[in-house]
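*Asks:* Kindly return the folded structure for what I paste below:
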Amino acid sequence: MLFKSRIIFFFFLIFSNWLPASAQGGRIPARAENGMVSSSHYLASEAGRDILERGGSAVDASVTTAFVLAVTLPAAGNVGGGGFLVYHGANGKSTTFNFREKAPLAATKTMYLDEDGKIRDNSNHEGILAVGVPGTVAGLYKAHQKYGKLKWADLVQPAIEIAEKGFAISPEIEGFSTWLLANKEDYESTARIFLKDEKTALKAGDILVQKDLAETLKRIRDKGPDGFYKGKTARLLADFMKSEGGIITREDLRNYEAQELEPLKGLYRGYEIIGMPPPSSGGTVLIEMLNILEGFDLSEKGHNSAESIHLLTEAMRRAYADRALFLGDPDFNEDMPLEKLTSKEYAADLRNTIQLHNASVSDSANFSEAHLIYESPQTTHFSIVDAEGNAVSLTYTLEHSYGSKIVVKGAGFLLNNEMGDFNPIPGHTDTRGLIGTEPNQIEPEKRMLSSMSPTIVAKDGKPVLIIGSPGGRTIINTVLQVIVNVIDYELNIAEAIESPRIHHQWLPDVTRFEDWGFSPDTKRIYEEMGHKIELRSVQGQAMGIYIDHETGMIYGAADSRSYDGKAVGY
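*Replies:* Below is the predicted model of the structure:
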């Protein structure tokens, strides 16, 4: 019954929240001269903009934006999840911060399997065992310690005020509350926050106040990471885990550390591509695809023509196969061939296997049948540029919409269900998209592989395009298409984001099309090449910024696929 309720909730999100909206988006970008924030909620964008106006850095504004999203966008904004931050300074230096969640110390490779070797009751996605050790607070603090200018406490305070005073909820939160009303017995701690009362769901426009979350944020404000990973919050989380049958302990929380990592870098038609290294697969796969596409004249073939889409698909097919075969947490996989995968020579070899008018076939040899594991689109991304020209691209998530759907009793924040991003059945890969390759199998304190792809495109040492998106495995392809739209087709940032998208991920061997954006002739020609098409309503919610260094103008765009997204400058 619970699983059926989840399916109903999933389809509610598709047919309500995921239909293209137009309140904040469009093909005309926002303009500014000093700084810009583009995020999935207007209150977060405005709070980040306020920090920039006070002289804060791009990282300062990122901290505020992220914490406000934890209050206003509970489906994805978080303190109980994790993610990645890419930074590019006006001085030409770039770096990244990895705050991906970790598997608890008590985790094992087969912890979700029954005696027949099958996944038990979707337990890698459903319930308390699906929760990974959160990383968001540690990651934001680590970035602030290096690149922040304003006081940490001042950056957390705006989120506290919104949590205490409340804000008017969107129809998307109404949908979650309606679902929760029917399932409140299984999610008692969550129902206390997201229901009006025991018999009434919240409605769009109602004011949501989150007192427990405000108190958690105050401890983070006053003590930094120790206010989350130690002390009262850590005790509340660990005690709740124990009472609910979870395995995260206070030791897991004390041991968690974010990492600063060297970014992955590539070149595409004279532009530098700066992305995340593993455990994000985004930078590797994106650079590999762009290297393949660089050998084709996409502009000559036409924007979103059948021939251009064919070439995009073939690049996606090959890079996603390598993602599955090679990528995982580098702390547990010392021999990942990143240099080869991101090299021009390797791309040339792959390019030579592409036929210009015929689809390749994803290798299905030795693959058995199993259920396709759904990878949620409910992540969130924001892009920021400050007055000095420093840029941040940050993507973070709870995994599924509202993560595990479980709020920590007394602490007021939702927990992730990121353990579902590990390969759950060791050695089992199938044609429907379930991957069992070794690099991403479960191990204690290992970080699960991610598709999150915060990216910065630079020219002559200066950031030009700051981009990212939610969307599960579709994220990398959404970012790819925005970059190609800007560089190859010379679309402005809003047009590049609003354009219709496709997605292919090696397995299953089918291309997803946004059903509203492609002509019947384009789809017919594409299918005649041998491709299979599956129609979807929307893909991703890209948030981007473009900097015109000749005029000094900054252009921002929030994807109209987002309910409350907004680009705000000053």
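
*Asks:* CA atoms for contacts and neighbours, from now on please.
*Replies:* Will do.

*Asks:* longest helix of this structure?
*Replies:* Longest helix in the chain, counting residues (DSSP state H): helix 306-326.

*Asks:* How far away from the center of its chain is that helix?
*Replies:* Here helix 306-326 is found 20 Å from its chain centre; the criterion is C-alpha atoms, centre = their mean, to the nearest Å.

*Asks:* after it comes which helix or strand?
*Replies:* Note on helix 306-326: by DSSP states H and E, the next helix or strand toward the C-terminus is helix 338-341.

*Asks:* And that next one, what does it pack against?
*Replies:* helix 282-293 (3 or more C-alpha pairs under 8 Å, 6 or more residues apart in numbering; DSSP states H and E).

*Asks:* Could you check the angle the helix it packs on makes with helix 306-326?
*Replies:* 140 degrees (axes from the mean of the first three to the mean of the last three C-alpha atoms, to 10 degrees).

*Asks:* Run through who's touching the next helix-or-strand element following helix 282-293.
*Replies:* Counting by DSSP H and E, the next helix or strand C-terminal to helix 282-293 is helix 298-301. Here helix 298-301 makes contact (C-alpha atoms under 8 Å, 6 or more residues apart in numbering) with 307-308, 488-489.

*Asks:* Let's compare: structure for the following, please.
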Amino acid sequence: MKKRVICLLAALCIVLTGAAWAVDFQDVTARHGMVSSAHELASRAGVEILQKGGNAIDAAVATMLALNVVEPNASGIGGGGFMVVRFAATGEVVFLDYRETAPASATKDLFASEQAKAEKWSVLGGRSVGVPGQVLGMFTALEKYGTLSFAQVAEPAIRLAEEGFEVHPMQTGIIADNFEKMAAYNDLDRSAFFEGGLPIEAGKTLRQPGLAKSFRLLAEQGPDAFYRGPLGEAVVASVNASGGAMTMKDLQGYAVKVGEPVQGSYRGYQIFSTPPASSGGTHIIQLLNIMETFPVSSWRHNQPQHLHTLAEAMKLVFADRGKYMADTAFVNVPLRGLTSKEYAAKLAGKIKSDAVMVDVEADYPWTYDNQKAMAYVGGTDDQHISTSHFSVVDAKGNIVASTNTVNYFFGSGVVVPEYGFVLNNQMDDFSSDPQSVNAPEPGKRPLSSMSPSVVLDPQGRPFMTIGAAGAWRIITAVSQIIMNVVDFGMTMDEAIEQPRIFTYASGGKRGPLRMEDAIDPDVAALLEWRGHNVEVQPRGGYYGTAQGILFVDGVMHGGADSRRLGVPVGY
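*Replies:* Down below sits the predicted model:
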């Protein structure tokens, strides 16, 4: 016992000296409007629309389209996503769900066979493609809340697609990493992403005339071009030619959901985020509720007590996510229980400062919910690192947070010929277990972790808009960023750039405690000594890539993740 105490004190002395880690934190500031996205050219496209008199919703659609051009691997009209909008005039917050849905051909056992697993049906080719929702999501947002036409907001993206942009080495690397699946489903000689059968080189100009043609068709014909016209016919043909079974009826039956976000609070700050079919908002609130019971601000940031408690809380949250979270159109989910302060206090009581949980079962949030308890099998296969988030604020103070995806980088690997957009492989976010409530069914939305969020200060004023890419790590990244600002007083960019951790529980057992190598190695050693199964990894997109805007004394402060090519732009 004496030896253990001496070792602990020695380790603490090492930890308190801190690690040598330096990043150039630099908020971009503006007073009139701002867009923070994963690529500077997309941010500039959104700001261009703001400067032409568009509102935040107009700019959001412009940014979304431009991201399709400059990050075709991560999001686009072949995918789907979520949007949270706060209106300055009324304070109302609305949620738009244009997540992909399973086609009518989907069955619960679609991915259960050994053949399906061996041939990776859920991630490669036509069987992996969900019915895309982003096009109808954009038009719904514009028609309900925008001030400009689709043709007007699409102008910057069409220009980018036709004139092209310089390819970054990171983008060449992503294309190269996905060469095999792209080659399996596309004629590389006709692909904009390849030259002479090889990935387009960094420094070259990437032009996408097919994508520009798609946007022009949408400007001329509206969403019918996609759901009833030539774009949709091309989607169906591409899906079916690559092993899937989709029909025009699947596209014609797609609907956007408009409703209320999930709500919670952290130390008096109000949080508005995504309800199911995203698990993200609910479990961000749950994680922050647990952490709210601890004196986080009195701890040293990213030091042992802070990271130990945070890791234990993450395990409890993901244990519940795996058991209870699903599409609420198909099953009752105890959302009130999962976001209850009382339930969080119960879970926090399981966290011990001197012990590490190895066996981590889901608890029972039904006690704190007003629905009849249900027993069911949860589960999801959400493990990718793709997706793209952006945040927008206009001169009137309207706020948009939006996260969009084609799931894996380059999705299913299928690029629609002639029109140049990537088709998602969102069907992989369903469970391969036919008994799971997250098994594929016609019209069901697969479970997501995307969490575009808006945060108000204790006086009800806009405080932050934040979101991230990175599958399960979206939940943990957004939570850590919010705590970095609220508990540790960081600026927006400083909060985003901090090294992060991630862990989870699944099947009743803990996962590894993964942490970026920018965290003090002595902290990692002490956590491992304490009993955590630590895995140190290089700093990168695995831990989520975030973009956000923080309001400080009426000034917008933008931050964007250097783990991606993120850049905020304001005026």
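
*Asks:* so what number do they get for TM-score?
*Replies:* Overlay of the two chains. TM-score (TM-score structural alignment, normalised by the length of the first structure): 0.89; 526 aligned residues with a C-alpha RMSD of 2.0 Å.

*Asks:* From the contacts of helix 298-301 of the first structure, list just the buried residues.
*Replies:* Among these, those classed as buried by 16 or more other C-alpha atoms under 10 Å are 307-308, 488-489.

*Asks:* hey, where'd the helices end up in the stretch 451-571 of the second structure?
*Replies:* In the stretch 451-571 of the second structure, the helices defined using DSSP state H, counting those that start in this stretch lie at 472-486, 492-497, 521-530.

*Asks:* will you turn those into JSON lines that also has mean neighbour count?
*Replies:* Below are these laid out as JSON lines (neighbours: other C-alpha atoms under 10 Å):
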{"stretch": "helix 472-486", "mean neighbour count": "25"}
{"stretch": "helix 492-497", "mean neighbour count": "25"}
{"stretch": "helix 521-530", "mean neighbour count": "18"}
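
*Asks:* so which of these gets nearest Phe410 of the second structure?
*Replies:* Of all the helices of the stretch 451-571 of the second structure, it is helix 472-486 that lies closest to Phe410 of the second structure, at 18.8 Å by C-alpha to C-alpha.

*Asks:* Quick one: list the elements packing against the closest one.
*Replies:* Applying 3+ C-alpha pairs under 8 Å, 6+ apart, we find helix 472-486 of the second structure packed against helix 280-292, strand 462-469, helix 492-497, strand 501-502, strand 545-552.

*Asks:* mean per-residue distance, it to the first structure?
*Replies:* Mean deviation of helix 472-486 of the second structure relative to the first structure after superposition (mean C-alpha distance after the TM-score superposition for the first structure): 0.4 Å.

*Asks:* Give me the residues contacting the longest helix of the first structure.
*Replies:* 281, 285, 288-289, 292-293, 298, 301-302, 336-337, 341, 350-351, 354, 356-357, 359-360, 362, 435, 437, 439, 477, 502-507, 511, 522-523, 525-526.

*Asks:* residues in the second structure aligned with it?
*Replies:* Mapped onto the second structure using TM-score structural alignment, helix 306-326 of the first structure covers residues 304-324.

*Asks:* quick one on the thing from earlier: in TSV, list the helices of the stretch 451-571 of the second structure along with distance to Gly253 of the second structure.
*Replies:* Output for the helices of the stretch 451-571 of the second structure, formatted as TSV (distance: least, C-alpha to C-alpha, whole Å):
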stretch	distance to Gly253 of the second structure
helix 472-486	29
helix 492-497	39
helix 521-530	51
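
*Asks:* Where does Asn98 of the first structure fall, secondary structure wise?
*Replies:* Assigned by DSSP H and E, Asn98 of the first structure falls in strand 94-99.
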